[in-house]
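Q: attaching a predicted model along with its sequence, questions to come.
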Amino acid sequence: MRLRNIPGAKDEMNQNPNIVISNPSQHKGNWSKLFNNDHPIHVEVGTGKGQFLIGMSMLNPEINYIGIEKYESVLLRALERSKESEQENVKFLNEDVGNLLDFFAPGEIDRVFINFTDPWPKNRHEKRRLTYKGFLKLYEEILNPEGEIHFKTDNQGLFEYSLESFSRYGMSLHNVSLDLHKSGIEGNVMTEYEERFSRKGMRIYRCETKFSPKSI
């Protein structure tokens, strides 16, 4: 799907530096100072229009949230929502997920959310999937030893691939759901895509996973 370019999107972000953080590498290892507290930090990769992250920030004021989205026209809506909510515990980065190590120090993050990412179904595009081993290596670096990845998708093929990718990487799986909205899980905040797909009666797949402790 081709994204519609919105004139002035970048300018709007630049006018809200307290929400969309420019030069995030300057805060590497010091995000707690930017939030002005020592609360846990949760990151959503590919945050889209921000519905999930802002919903989570409202439910959990004791947690800091950072959403990463590379498309300006998409992130603009997240910025607008953030301004409407007036939540101070959520920030956004207009950056590429592949550069995570430039923004966060080892062990600085407590949780990573991957929600309804592009499945990239063709085999030649495997390396672009956000649950590919190359991305898992990045998440492992920035997560603390007890950190988790929470993953949701409507795509069964991507879910099966991701479970296999997690397992091959030596990660442990928890709370695996093949039909999230019938699982009785509490505190689920839906993304824009999740709302759309669930209204159509489509299954939502979800799991939580952790990295194995590194041997010394």
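A: Okay, I see it.
Q: C-alpha from now on. contacts and neighbour counts both.
A: OK.
Q: can you tell me what sits against stretch 87-100?
A: The contact list for stretch 87-100, computed with C-alpha atoms under 8 Å, 6 or more residues apart in numbering, reads 18-22, 24, 35, 45-46, 53-54, 57-58, 61, 63-72, 75, 79, 82, 135, 138, 142.
Q: next: stretch 59-70.
A: With contacts defined as C-alpha under 8 Å, 6+ apart, stretch 59-70 is touched by 35, 39-48, 50, 53, 57, 75, 89-97.
Q: centre of the chain versus it, how much separation?
A: 9 Å (C-alpha atoms, centre = their mean, to the nearest Å).
Q: got the end-to-end distance for it?
A: 25 Å (C-alpha to C-alpha, to the nearest Å).
Q: what does stretch 112-128 give?
A: For stretch 112-128, the first-to-last residue distance is 17 Å (C-alpha to C-alpha).
Q: centre of the chain to the longest strand anywhere in the chain, how far?
A: Longest strand in the chain, counting residues (DSSP state E): strand 143-153. Relative to its chain's centre, strand 143-153 lies at 10 Å (C-alpha atoms, centre = their mean).
Q: take this one as well and set it beside the first:
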Amino acid sequence: MRLRHKPGAADQIRQYPQYVILNPQDSKGKWQSVFEKEQPIHIEVGTGRGRFIVEMAKANPHINYIGIEKYTSVISDALDKLIEAEVPNLKLLNVDAQKLTDFFEDGEIDRVYLNFSDPWPKVRHEKRRLTHKTFLSMYQQIMNKDGEIHFKTDNQELFEFSIMSIANYGMTIHFLSLDLHNSEFEGNIMTEYEEKFSSKGNRIYRIEAAYRK
């Protein structure tokens, strides 16, 4: 992804601490108190410009959402959408996903969304893929025993890698689609990338998987 510099992005984030949590390590184990209501917490790792997570929060007021994005110029766009939507059940974190266990207590999260993550196509970079076993272990640590991972991509190689990684980790795949937009799946909310790729005729792949109890 080619990042554009957005002047003033860092200043904007600091101006809205009610939306972007500036010291998330202080909320570890206490995330329910950050929201207006105590309800399940779902996180999106790599929230990008925020279309998915904002629309999910609007559609599901009974769930609390946290969008995680390390690039300041990108999450600033997500913040713009959140300010406009004014949904109380969504917060944003401008942090690196490799440090999730610094911000969330064991068992604190109910679901992890991975949408159109960087495929890191070179074999020497596979440990950076968000479905690598190292990340799967980290998600398992912060999720409760009923936690799930929902994954979407248009990249066939990443999809195939993810199937093998998830299966080899011992997870149960309970939904798999090789062509999501031509399936009977209901309630799909698209990301910006998803709309772009699907308009070009790209297949969208989806996996829903749970950790075995």
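A: Now that the structure is in, tell me what you want to look at. The structure presented is a predicted model; accordingly, all values stated were derived computationally and were not measured.
Q: TM-score for this pair?
A: Between these two chains, after superposing, the TM-score reads 0.99 (TM-score structural alignment, normalised by the length of structure 2); 213 aligned residues with a C-alpha RMSD of 0.7 Å.
Q: in strands only, show me the contacts of stretch 87-100 of structure 1.
A: Filtering the contacts of stretch 87-100 of structure 1 for strands - DSSP E - leaves 45, 64-68.
Q: residue 173 of structure 2: how many residues sit nearby?
A: Residue 173 of structure 2: 17 surrounding residues under other C-alpha atoms under 10 Å.
Q: try residue 9 of structure 2
A: When neighbours are counted by other C-alpha under 10 Å, residue 9 of structure 2 registers 18.
Q: that one contacts residue 76, doesn't it?
A: Yes: between residue 9 of structure 2 and residue 76 a contact is recorded at 5.7 Å, counting by C-alpha atoms under 8 Å.
Q: nearest residue to the residue positioned nearest the centre of structure 2 other than its sequence neighbours?
A: Nearest to the mean C-alpha position of structure 2, counting by C-alpha atoms, centre = their mean, stands residue 44 at 1.7 Å. Using C-alpha to C-alpha, 6 or more residues apart in numbering and skipping residues adjacent in sequence, the residue nearest residue 44 of structure 2 is residue 113, 4.5 Å away.
Q: so what's the one you found up against?
A: Residues counted as contacts of residue 113 of structure 2 (C-alpha under 8 Å, 6+ apart) are 42-45, 149-151.
Q: what subset of those is buried?
A: With burial judged by 16 or more other C-alpha atoms under 10 Å, the buried subset of those is 42-45, 149-151.
Q: could you dump these to CSV with distance to residue 199 of structure 2?
A: As requested, these are exported to CSV (distance: C-alpha to C-alpha, whole Å):
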residue, distance to residue 199 of structure 2
42, 28
43, 27
44, 23
45, 24
149, 26
150, 22
151, 19
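Q: among those residues, which one lies nearest to residue 210 of structure 2?
A: Compare each of those with residue 210 of structure 2 using C-alpha to C-alpha and the shortest gap goes to residue 149, at 6.4 Å.
Q: and the closest one, how close does it get to residue 143 of structure 2?
A: Counting by C-alpha to C-alpha, the gap from residue 149 of structure 2 to residue 143 of structure 2 is 10 Å.
Q: what do those two both touch?
A: Taking C-alpha under 8 Å, 6+ apart as the contact rule, residue 149 of structure 2 and residue 143 both touch residue 111.
Q: so where do the helices sit in structure 2?
A: Assigned by DSSP state H, the helices in structure 2 fall at 9-15, 51-59, 72-85, 100-103, 133-142, 156-168, 192-199.
Q: residue 152 of structure 1 contacts residue 209, doesn't it?
A: No: Residue 152 of structure 1 is not in contact with residue 209 according to C-alpha under 8 Å; the separation is 11.6 Å.
Q: which one's more surrounded, these two?
A: Legend: neighbour count by other C-alpha under 10 Å for residue 152 of structure 1 and residue 209, higher for residue 152 (22 against 19).
Q: wait, what's in contact with the more buried one?
A: Residue 152 of structure 1 neighbours (C-alpha under 8 Å, 6+ apart): 114-116, 204-207.
Q: distance of it from residue 168 of structure 1?
A: On the measure of C-alpha to C-alpha, residue 152 of structure 1 and residue 168 of structure 1 end up 19 Å apart.
Q: now swap in residue 28 of structure 1 and tell me
A: 30 Å.
Q: go on, residue 52 of structure 1?
A: According to C-alpha to C-alpha, residue 52 of structure 1 stands 29 Å off from residue 168 of structure 1.
Q: go on, residue 49 of structure 1?
A: Using C-alpha to C-alpha, we find residue 49 of structure 1 at a distance of 32 Å from residue 168 of structure 1.
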